[in-house]
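Q: sharing a model prediction with you, sequence too.
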Amino acid sequence: ISGNPEAVAVNLGGYALVAVVASIIAMVIAIYRAMQLDILAIRREAARSTRRPIWQRINLDIVAIIITLTGFGISYYVTNSGVLDPQLRLLLLSPLTLLGTVFLMIAALLLFLRIFQLLLRLGAWLAARGRGAASMLALAQMARSPRQSVRMTLLFALATAFVIFTLIFTASQAERIPQVAAFSAGADFSGVPDNPSLNSIALDEETNMYRTIPGLASVTLGYKAKTIGGGNILALAIEVMAVDANNFASTAGSSWTGQDSPDALSSLMSQLRAGRSQGIASNVVPAIVDSATWTSLHLSPNTTFALNFFPYGPITLQAVAKVDHIPTISDSASAGGTDDVPSGGVLVDYRTFAPVYTNDFAQLGTSLPINYAWVRARDDSASIASVRKALTTGCCFILDPLYDRRAIVTSLQNDPLSVDLLGVLGIGATTAMLLALAGSLIASWLCARNRLTNFAVLRALGAAPSQLAGMLMWEQSIIYITSLLLGLLFGALLSLLALPVMIFTSVATTGASSDLSSSAFFIVQNIPPIQIVLPSTLWVILGALVGICIVALGLMVRVVSRPSISQTLRLNED
């Protein structure tokens, strides 16, 4: 915008023209309707609503419910059928979910409009059997003419819901960035060693060499490869990750979260170490299997399965544990087994897997290479810089490609699309909330001013000023409390239903993670799973809204209490 404001203004001209035309049409319709009514009809309608709105006459709420159920039904089929690849699934699911959510909100609003007047009548009936005149008069007035109350309630509720949704979206999008970075890297740093001649014989020696890097806290060397599972019929692409179970928990423990596995990584590594001797003796490798592989191969605890390491042959593994996801393996059971997106992932102990691998393929004279490394640095900036320098420019420790967790976080946080979207949402939510507050205050003030004659008559009939104030407090309290509750409900619905398809994962502009294929890009939109985060500022904003409602209520009571009876009756326009 700052670089070329004229071009931006020209591109936005069409949207501005549409907004102006829509505003003019709305003004013309409003003026035309006002000209068709005389002052007596307007006052009668304001005192007691007799005309049914058009949405009730055409049963628009039922239409919205039908569209909602249809949209969510199709979304459920798309989600659980498994017939679509991740790209088509995401492209279809996002608009369908948003469409269903929008019409769910419309249906809920229209149902509320149907029920609200009945609830007001019920409240007036119950209040008439009590001793308080203020509550009975307030509820009776709102039940006779609920339109003004409904307008204020819906205006404030929708603005509150939009603010809540924006706050939760911003917090969830911000939390998504470190989750994606940790999942992509699997540790502080990870990548392929520049030396292709490393094998299992040099595991301890190479590990000790990496430990000489200043600032390094832990390192794990291992092996990653694509295999074929499910035999020749299924031919699923399964990615195998062999790590040194002796130190992998200390290296990558911070990158494993409850979304990846309910069990701690240290507990999983203990299971692999416990089965090391038995696995080498029986030539069956204990394996931790992710949910995609578990589902695709129809596994159960402690069952064996074979993976084909082309061109050498199959190796038998035993499923000893199931996890949801394995960091650095972005897979999907519906991926179709493409080269860049596997259909599942398997985690094994390198010290168990290497002897079995060598034994199974002894006639070929091959040994298990070391082709991947995970590195954790100390948390101070000097150590991080030292380790990063060694892994990028060192003579013996270069990882290429290198996945740098902190660099990925920085790149994603500065992504222009993410920054622009969050900025637009923030401005929109703030503007909507301010306009709603101003509109509610002005509408409440005008309503109180227009009813000064009614209040003066009640004063003349013997009502005390405190009773009039109590009557207005009842009316406004019902409006504001209902608005806040509806805002919380609609905000929660929007967040639960729309956020999972609206939160997106950008691609880092630099580094190894910037080179993503189209299939992999659509996979990482949902892996790791999206978390909905409630920010602490949400409660601050809700508290501020409650405070504003209390202040507005006090102002309305003051408007009612100030004028005298004689002045109000003398100045009445009728």
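A: That came in fine, so what should we check first?
Q: from now on I want contacts and neighbour counts done on CA atoms only, so please keep to that.
A: Will do.
Q: at which residues are the strands of the stretch 301-450 of the chain located?
A: 304-309, 313-323, 344-349, 372-377, 399-404 (DSSP state E, counting those that start in this stretch).
Q: tell me what angle the last one forms with strand 372-377.
A: Note on geometry: by axes from the mean of the first three to the mean of the last three CA atoms, to 10 degrees, strand 399-404 and strand 372-377 are set 40 degrees apart in direction.
Q: with the second one instead?
A: Note on geometry: by the same axes, to 10 degrees, strand 313-323 and strand 372-377 are set 30 degrees apart in direction.
Q: same for strand 313-323, what does it pack against?
A: Other helices and strands packing on strand 313-323, by 3 or more CA pairs under 8 Å, 6 or more residues apart in numbering; DSSP states H and E, are strand 285-290, helix 291-296, strand 304-309, helix 350-360.
Q: ok now the first one, how far from the chain's centre?
A: Between the centre of strand 285-290 and the centre of its host chain there is 31 Å, according to CA atoms, centre = their mean, to the nearest Å.
Q: same deal with the longest one?
A: The chain centroid and the centroid of helix 350-360 are separated by 43 Å under CA atoms, centre = their mean.
Q: tell me what it is packed against?
A: strand 236-243, helix 276-282, strand 285-290, strand 313-323.
Q: report the central residue of the protein.
A: Residue closest to the mean C-alpha point of the chain, counted by CA atoms, centre = their mean, is residue 499 at 3.6 Å.
Q: quick one: secondary structure of that residue?
A: Under DSSP: H, G, I helix; E, B strand; the rest coil, the three-state class of residue 499 is helix.
Q: okay, pairing it with this:
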Amino acid sequence: MATVTVTYIGGDQPITVAAIVPALPSVPVDEPAALIDLPTLTERRLAATGADPVDITPTEWWASARGARTAPAVRALASHRGLGEVRADRAALRTRLRDAPLGVGLQGALVLGFGTALAFAAAAFVLNAVVTAGERAHEFAVLRILGVHPRQVAGMLAVEQAYLVVLGLLGGTVLGLVVARLTVPHIVVDVRATRPYPPAGAVVQWPVLLAMIAGVIGVLGLVLLPMAAALRRRALGTDIRAGEDR
């Protein structure tokens, strides 16, 4: 632990640094400050110099609320003006910054980009499945002639497409999380278009993400059902002749 000397109304006083934090409430980020225990500071000065304690009256209080529910505390203070007034409400400030136009615009752009990418991915999946089923119709017909049940053929096609879906979802999720971790802290700004403090970080809502992945799998699974049904209804003779023509 290091010892530094600070200057205040009563004179210079050495203090021991217990910890270093990036910033303190009510202090600008770029300005240095120290958080000192006032009773201890007064006792140390009295013991060292014998001088009368300096009358320093606190001008603000920091209070915490259970479960970060600050609204009841703010209402209680508002009903007792003699206790002072609330200069800053951390929960309300977080909500205001979250709903700021710049933040809402960024969220809208991300949601729009995600929806567009999901639509293109679903279209590409459907197109790939249709093309694959058409190109391998002759192969599937041969398997059916050899005694493979149509359900088994449809199941084989479903397993192949499911492998692509799972691989794509896992790769896309991992890539999205990495990109979010690397880019979100640098592109989020506050209402003054400056980097906020505390710095923004990517918060992953795992229940929402897992529900979304399950929904995508369900939608793509519904696409496979009519394809499997159509594959079972295809005429063997037509598929065999089409394969011979190619």
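A: The structure has been received and is ready for your questions. Model, not experiment: these values are computed from the prediction.
Q: give me the TM-score for this pair.
A: Taking TM-score structural alignment, normalised by the length of structure 2 as the basis, the two superposed chains have a TM-score of 0.76; 243 aligned residues with a CA RMSD of 3.7 Å.
Q: picking that back up, can you tell me what the residue nearest to the centre of structure 1 aligns to in structure 2?
A: The alignment partner of residue 499 of structure 1 in structure 2, by TM-score structural alignment, is residue 184.
Q: wait, what's in contact with that match?
A: 200, 201, 202 (CA atoms under 8 Å, 6 or more residues apart in numbering).
Q: hang on, the second one packs against residue 181?
A: Yes - with contact taken as CA atoms under 8 Å, residue 201 of structure 2 and residue 181 are classed as touching, separated by 7.1 Å.
Q: that older thread, and the contacts of residue 184 of structure 2, which is closest to residue 174 of structure 2?
A: residue 202 (13.6 Å; CA to CA).
Q: can you get me a residue count around the nearest residue to that closest one once chain neighbours are set aside?
A: Distances taken as CA to CA, 6 or more residues apart in numbering place residue 181 nearest to residue 202 of structure 2, at 5.7 Å, with adjacent residues excluded. When neighbours are counted by other CA atoms under 10 Å, residue 181 of structure 2 registers 15.
Q: looks like residue 181 of structure 2 contacts residue 188 (just checking).
A: No - between residue 181 of structure 2 and residue 188 there is no contact under CA under 8 Å: 11.9 Å.
Q: shared neighbours of the two, anything?
A: Going by CA under 8 Å, 6+ apart, no residue sits against residue 181 of structure 2 while also sitting against residue 188.
Q: give me the range in structure 2 that the longest strand along structure 1 lines up against.
A: When structure 1 is parsed with DSSP state E, its longest strand is strand 216-229. Following TM-score structural alignment, strand 216-229 of structure 1 has no partner segment in structure 2.
Q: what's the answer for stretch 240-259 of structure 1, then?
A: Counting by TM-score structural alignment, stretch 240-259 of structure 1 pairs with no residue of structure 2.
Q: next: stretch 126-138 of structure 1.
A: Under TM-score structural alignment, there is no match for stretch 126-138 of structure 1 anywhere in structure 2.
Q: do the same with stretch 149-164 of structure 1
A: Per TM-score structural alignment, stretch 149-164 of structure 1 has no counterpart in structure 2.
Q: for that stretch, buried residues please.
A: 149-150, 152-164 (16 or more other CA atoms under 10 Å).
Q: what does stretch 149-165 of structure 2 give?
A: By neighbour count on 16+ other CA under 10 Å, the buried set for stretch 149-165 of structure 2 is 150, 153, 154, 157, 158, 161, 162, 165.
Q: what's the match for the third one in structure 1?
A: Pointing back at residue 154 of structure 2 there. Correspondence of residue 154 of structure 2 to structure 1, assessed by TM-score structural alignment: residue 469.
Q: got the contact list for the residue lying closest to its match once chain neighbours are set aside?
A: Closest residue in space to residue 469 of structure 1, ignoring its immediate chain neighbours: residue 557 at 5.4 Å, by CA to CA, 6+ apart. Residue 557 of structure 1 makes contact with 469, 472, 473, according to CA under 8 Å, 6+ apart.
Q: so how far is residue 105 of structure 2 from the counterpart of residue 557 of structure 1 in structure 2?
A: Aligned counterpart of residue 557 of structure 1 in structure 2: residue 228 (TM-score structural alignment). From residue 228 of structure 2 over to residue 105 of structure 2 the distance is 42 Å, taken as CA to CA, to the nearest Å.
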